[in-house]
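Peer 1: what follows is a protein structure lacking sequence information:
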């Protein structure tokens, strides 16, 4: 009886382990499977005006939000069945790899290094890195003018921060923060001299603080925003690519841009071409 009871206990433990693995564990989830169950969890930024912003009433607005909802609709999921999850720059790959989100639409630049960990659909937008300064600043006009010990803020784990380290380090004092909203507050209170990230993100903050902040210089990189999803989830990636193409061709892409970003004065760009790598 003791042997039988031991064997049964071991079998039960193995069964529970198998169920746990099937329910999540280290296995990357498929967004298509989640959609078939009627729900999606989508990673966005919560603090980027015009792109991904949580409003005081708890709702979410922005271009990335509209893109995410359009994609969800093509996957068969209504907006009310989307769970929005904050996706800080440094955590986006981890959220995808751990299966905490089905996909990420969060000003997520497609890079070769990131493609080793996750897959991308898109791009759905092409931006360029720029600089945000206080309205009364006259000596910062572009990346070359950041010398002399200027204090520059960007976000940990972001492409713009890495670009500064790689190409414009010199005597720039790069001060990484967890979020761009924290960088903007540091700029407003004089703790840093400039904030760097993509021009469309900075335009949203400048519009949020009119007469106080401004975007300066021409964009000095090209950032192709993609929708991040689990590595190897080819079926979902194909569906999302089709959705982006359709969003552009049916006019929804332009309408979403004008509704969310247009008020900042950022000019409507040429729609991107989806890269079906």
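Peer 2: Happy to help now that I have it. Keep in mind it's a predicted model, so treat the numbers as computed, not measured. Numbers count the residues shown, from 1 in each chain.
Peer 1: CA atoms for contacts and neighbours, from now on please.
Peer 2: Fine.
Peer 1: which ones are touching residue 266?
Peer 2: Contacts for residue 266 (Cα atoms under 8 Å, 6 or more residues apart in numbering) come out as 200, 203.
Peer 1: mind doing that once more with 10 Å?
Peer 2: 199-204, 207, 257-258 (Cα atoms under 10 Å, 6 or more residues apart in numbering).
Peer 1: surely it forms part of a strand?
Peer 2: No - counting by DSSP: H, G, I helix; E, B strand; the rest coil, residue 266 falls outside a strand, being coil.
Peer 1: residue 47 and residue 53 touch, don't they?
Peer 2: Yes - contact criterion Cα atoms under 10 Å: residue 47 and residue 53 qualify, at 4.9 Å.
Peer 1: adding another structure so you can compare the two:
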């Protein structure tokens, strides 16, 4: 399966969006009003994604690329939409529930972990992938093989990251905080810090970037579970259909190919103890 990209549809006014029976909402952009919740025969579908996560959801000029983008595209096609009926829009983490509830997007694929708190407001198809917290280190560093090796190592994360703080409390490490993960990656490459921690998929995305080719590696010892789901507005009766599509993607090799296309350059392999997941149980 070839890696696909899509031209970003420019959007002008959130207030112009048409609400649908199961519409969702994305982040910062606005739709052109063509998004409907009907699947086959509808005028279009608006999908929320990340635009700043290399390998997962990233803006590349006027296109969107990444694992979540490719999964979203395949799901939309299986729901009956053509390429020109798909609109990708940014879905920042703090806005995802609000955007779905107000109908600004129909579905969100954006490293969106299924949690009890979120299920009070939205429903999820999936999980379609299970990530785990891991460590990113320099490719020539064999001194860190898991969190138990942190000791007095310099651990980098973003300011206010609870995951990094929890790792430090449980395993040790000298925590240094920066404004973004991309800054942490730069500090890791130049030797200022020893490791970076967050979801293994996000780490693999950074390691796969061309400018860091061969310089970084994911340790491969996950110590948490993050169940990525496709966020949908409550009442959207396509949720179970999306579960069927996601299941088929793992069964026919489509998901494996998408992961290889986007995260393969980092020599990333999904954790076999966690994947493939069994979608279902989160609709409604």
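Peer 2: In hand now; what should we look at? Everything numeric here is computed off the predicted structure, so don't read it as measured data.
Peer 1: what's the TM-score once they're superposed?
Peer 2: Scored against TM-score structural alignment, normalised by the length of structure 1, the superposed chains reach a TM-score of 0.74; 249 aligned residues with a Cα RMSD of 3.2 Å.
Peer 1: which of the contacts of residue 266 of structure 1 still touch in structure 2?
Peer 2: Of these, the contacts whose aligned counterparts also meet in structure 2 (both residues aligned by TM-score structural alignment, their matches' Cα atoms under 10 Å) are 199-200, 202-204, 207, 257-258.
Peer 1: inside helices: which ones of these?
Peer 2: Assigned to helices by DSSP state H, the following of these qualify: 199-200, 202-204, 207, 257-258.
Peer 1: now these in a markdown table, with distance to residue 88 of structure 1 and neighbour count?
Peer 2: As requested, these are arranged in a markdown table below (distance: Cα to Cα, whole Å; neighbours: other Cα atoms under 10 Å):
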| residue | distance to residue 88 of structure 1 | neighbour count |
| --- | --- | --- |
| 199 | 18 | 24 |
| 200 | 17 | 25 |
| 202 | 16 | 29 |
| 203 | 19 | 25 |
| 204 | 17 | 23 |
| 207 | 22 | 20 |
| 257 | 22 | 22 |
| 258 | 25 | 18 |
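Peer 1: and which of those residues is nearest to residue 70 of structure 1?
Peer 2: Closest approach between those and residue 70 of structure 1, by Cα to Cα: residue 257, at 12.8 Å.
Peer 1: trace the closest one over to structure 2, please.
Peer 2: Under the alignment by TM-score structural alignment, residue 257 of structure 1 pairs with residue 259 in structure 2.
Peer 1: so where do the strands sit in the stretch 101-250 of structure 1?
Peer 2: Along the stretch 101-250 of structure 1, counting by DSSP state E, counting those that start in this stretch, strands occupy 103-104, 118-127, 129-134, 151-155, 173-177, 194-198, 213-216, 223-230.
Peer 1: read off where the longest one ends up in structure 2.
Peer 2: Translated: strand 118-127 of structure 1. Counting by TM-score structural alignment, strand 118-127 of structure 1 sits on residues 122-131 of structure 2.
Peer 1: anything in contact with each of residue 47 and residue 53 of structure 1?
Peer 2: With Cα under 10 Å, 6+ apart, residue 47 of structure 1 and residue 53 have common neighbours 60, 86.
Peer 1: picking that back up, tabulate the kept ones among the contacts of residue 266 of structure 1 (CSV), appending distance to residue 65 of structure 1.
Peer 2: Formatted as CSV, those follow (distance: Cα to Cα, whole Å):
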residue, distance to residue 65 of structure 1
199, 18
200, 15
202, 17
203, 17
204, 14
207, 18
257, 11
258, 13
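Peer 1: name the nearest of the residues you listed relative to residue 237 of structure 1.
Peer 2: residue 257 (22.4 Å).
Peer 1: list the contacts for the residue lying closest to that closest one once chain neighbours are set aside?
Peer 2: In space, residue 257 of structure 1 comes closest to residue 63 once its chain neighbours are excluded; the distance is 5.9 Å by Cα to Cα, 6 or more residues apart in numbering. Contact partners of residue 63 of structure 1, counting by Cα under 10 Å, 6+ apart, are 49-53, 69, 105-107, 125, 253-262.
Peer 1: and the helices in structure 1, which stretches?
Peer 2: Using DSSP H, helices in structure 1 cover 2-23, 31-36, 63-74, 92-97, 112-115, 159-167, 180-188, 199-208, 234-249, 252-260.
Peer 1: only the buried subset of the contacts of residue 63 of structure 1, as a PyMOL command please.
Peer 2: Listed next is the PyMOL selection for buried residues among the contacts of residue 63 of structure 1, using 16 or more other Cα atoms under 10 Å:
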select buried, resi 49+50+51+52+53+69+105+106+107+125+253+254+256+257+258+260+261+262
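Peer 1: verify the stated contact: residue 269 of structure 2 with residue 255.
Peer 2: No - using Cα under 10 Å, residue 269 of structure 2 is not in contact with residue 255, being 12.0 Å away.
Peer 1: ok so, going back, nearest to residue 155 of structure 1, of the ones in helices among the kept ones among the contacts of residue 266 of structure 1?
Peer 2: Using Cα to Cα, those come closest to residue 155 of structure 1 at residue 202, 12.8 Å.
Peer 1: aligned partner of that closest one in structure 2?
Peer 2: So, by TM-score structural alignment, residue 202 of structure 1 is matched to residue 203.
Peer 1: surely residue 174 of structure 1 is in contact with residue 161?
Peer 2: Yes - taking Cα under 10 Å as the definition, residue 174 of structure 1 is a contact partner of residue 161 at 7.9 Å.
Peer 1: end to end, how far does stretch 101-111 of structure 2 reach?
Peer 2: Start and end residues of stretch 101-111 of structure 2 are separated by 18 Å (Cα to Cα, to the nearest Å).
Peer 1: for stretch 223-234 of structure 2, that is, sorry about that
Peer 2: End-to-end for stretch 223-234 of structure 2, by Cα to Cα: 31 Å.
Peer 1: okay, buried residues for that stretch please.
Peer 2: 226-234.
Peer 1: mind putting those into TSV with distance to residue 136 of structure 2?
Peer 2: Formatted as TSV, the buried residues of stretch 223-234 of structure 2 follow (distance: Cα to Cα, whole Å):
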residue	distance to residue 136 of structure 2
226	17
227	20
228	20
229	24
230	26
231	28
232	32
233	35
234	37
